[in-house]
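Undergrad: A predicted structure for the sequence below; I have some questions about it.
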Amino acid sequence: MKLKSNYDKTFQYVRKNARGLTYDVGYHLYQRDDGTFIYGSEIVQEAYDGRIGGGASVLNFHGTKEQAEEYLRSVLEETIEKLPEYWESNRDRNRNETDEGAVNDAWLIRRIFGYWPEFHDAKMLSVALRRRTSGGRPCTDMEFSIHHWGQDNPNSKGEDVHCKLTFLLEDVAGQEFVTDNVADPSYIGDLRFSRCDDGRIQVDLEPSTGFSLLLYCMVARVMCVERYSPERA
């Protein structure tokens, strides 16, 4: 796996953990007329097929272009250091393909966007856990909301539709709910729903940044699709 974005600046960084793996980093930085620095970046770990990145993000920095570039490199290096441990595992090699049919009321999303997304670059807005009793036993439901605007539509014509999508997962179970960097903005690499042989639904959220999910539930449902006005930097 190599860098794909063809950014004009590249470098390699060796992560300071037990594995000491090398990461390839590409980025582009420019300054708008109002002095704001905007950057795009891509980070790749070839051995474990890992890739994260994003474009047109605001760099929270004031100074010269040279100072901003030095600061950006430190931000990207820190991003690598904060990656969760599963990122250097084999989890991604045998992931199930997503199945729109595994999600109740999936049509609510398809009606707006015209396709079933991978949810790449969607922003995680909130996650809530609720305990309840079902059939005399305790269980837990999870509800989460994301900001999606059709940004991963392969047939996009440039018409963004900003929406808040809320999902409900009923009777969740699983051992991976990684909250590393939960205080930082969480963006989705992709979000997959698939059916298991035992009738449950697997929910597999691979992040670009922030926390990840690999859980199982009895029911996955689209609860709500509503227009959303994102905060502007």
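TA: Perfect, thanks for sending it. Numbering: from 1, shown residues only.

Undergrad: when you work out contacts or count neighbours from here on, use the C-alpha atoms and nothing else.
TA: Fine.

Undergrad: assumed Glu77 was part of a helix.
TA: Yes: according to DSSP: H, G, I helix; E, B strand; the rest coil, the state of Glu77 is that of a helix.

Undergrad: does Phe144 belong to a helix, a strand or coil?
TA: Phe144 is classified as strand under three-state DSSP.

Undergrad: and the strands in this structure?
TA: 9-14, 22-31, 37-45, 50-59, 123-134, 137-148, 163-170, 173-178, 187-195, 201-209, 212-217, 219-227 (DSSP state E).

Undergrad: and here is the other one:
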Amino acid sequence: MNSKAIAILTKEFFSRPSHLVAPDLIGCYLNKRVSKNKNLSGVIVETEAYSQEEDSCHGFSGKTKRNETLFGEPGNLYIYISYGIYHCVNVVTGKKNWANGVLLRSIAIRDEDERIAAGPGLLAKRFGLNRKHDNLLLSPENNFWFTNRKDFKKMGNIVQTTRIGISKAKDIPWRWYLESSRSVSKRVKGDKIPPTNKCWYPSSHEGL
């Protein structure tokens, strides 16, 4: 992950428990093919991990038609509608037939409003992701893919804390966010938003 070379994150990267994948996604890019010559790219700055053994996970009570994607192949998208209002974008992790995934909570996009994708619903809206993309394999051929992080040593501290917006298993510290980003949806108490001149963002991203 420290390499400066841009590389696509493959199934191997996601074939690990969600609580290992989630912090490793901080600083990586979500990319969308907008047109033949244009991509939308943003840096992932906040994630949450979920796993079948804890009761905040959608797969805690077993596989259903609604959550079957979460039991599927690592590296595919799992997208659901929260409170009947907004979409939440997750990537399946771990192994097949075991519910395991990472929720993408916030993304920072260069030259755009710093809060445009600061939260699951806003993130899904900005990248045009919805239920029709559920179970989509992440790859350039499918117009959505992840690439590895750059300038890793310059990012600064990654905060580990508890998840938010859930009513069960609230004490598990499976949320991570980039302390130096102003695009985090919610910071821990006492962690002030960094001033603009101290906010981290990679110098460039060439894409693929």
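TA: That came through, no problem. Nothing here was measured: the structure is a model prediction, and the numbers come from that model.

Undergrad: please state their TM-score.
TA: Once superposed, the chains reach a TM-score of 0.28 (TM-score structural alignment, normalised by the length of the second structure), with 102 aligned residues with a C-alpha RMSD of 5.9 Å.

Undergrad: which one of the strands of the first structure lies nearest to Arg110 of the first structure?
TA: strand 219-227 (10.4 Å; C-alpha to C-alpha).

Undergrad: buried by neighbour count: which residues of the closest one qualify?
TA: Within strand 219-227 of the first structure, the residues that count as buried by 16 or more other C-alpha atoms under 10 Å are Val219, Ala220, Arg221, Val222, Met223, Val225.

Undergrad: name the nearest of the residues you listed relative to Glu81 of the first structure.
TA: Ala220 (33.0 Å).

Undergrad: would you mind measuring from the closest one to Lys164 of the first structure?
TA: When distances are taken as C-alpha to C-alpha, to the nearest Å, Ala220 of the first structure and Lys164 of the first structure turn out to be 17 Å apart.

Undergrad: same thing with Asp204 of the first structure?
TA: Counting by C-alpha to C-alpha, the gap between Asp204 of the first structure and Lys164 of the first structure amounts to 19 Å.

Undergrad: cool, Leu76 of the first structure as well?
TA: Using C-alpha to C-alpha, one gets 28 Å for the distance from Leu76 of the first structure to Lys164 of the first structure.

Undergrad: what are the buried residues along the helix or strand Tyr80 of the second structure falls within?
TA: Here Tyr80 of the second structure, judged by DSSP states H and E, is contained in strand 77-82. Applying a neighbour-count criterion of 16+ other C-alpha under 10 Å, the buried positions in strand 77-82 of the second structure are Leu77, Tyr78, Ile79, Tyr80.

Undergrad: ok, the first one touching Asn90?
TA: By that I understand Leu77 of the second structure. Yes: using C-alpha atoms under 8 Å, Leu77 of the second structure is in contact with Asn90, at 5.7 Å.

Undergrad: Ile109 of the first structure is nearest to which of the strands of the first structure?
TA: Judged by C-alpha to C-alpha, the one of these that comes nearest to Ile109 of the first structure is strand 219-227, at 6.9 Å.

Undergrad: the closest one packs against which elements?
TA: Contact analysis of strand 219-227 of the first structure by 3 or more C-alpha pairs under 8 Å, 6 or more residues apart in numbering; DSSP states H and E lists helix 107-113, strand 163-170 as its packing neighbours.

Undergrad: now do that strand against strand 163-170: the angle between them, please.
TA: Strand 219-227 of the first structure and strand 163-170 are oriented at 160 degrees to each other (axes from the mean of the first three to the mean of the last three C-alpha atoms, to 10 degrees).

Undergrad: any idea how far Leu72 of the first structure is from the closest residue to Lys164 of the first structure other than its chain neighbours?
TA: Counting by C-alpha to C-alpha, 6 or more residues apart in numbering, His147 is the residue found nearest to Lys164 of the first structure once chain neighbours are left out, at 4.8 Å. When distance is defined by C-alpha to C-alpha, His147 of the first structure is 25 Å away from Leu72 of the first structure.
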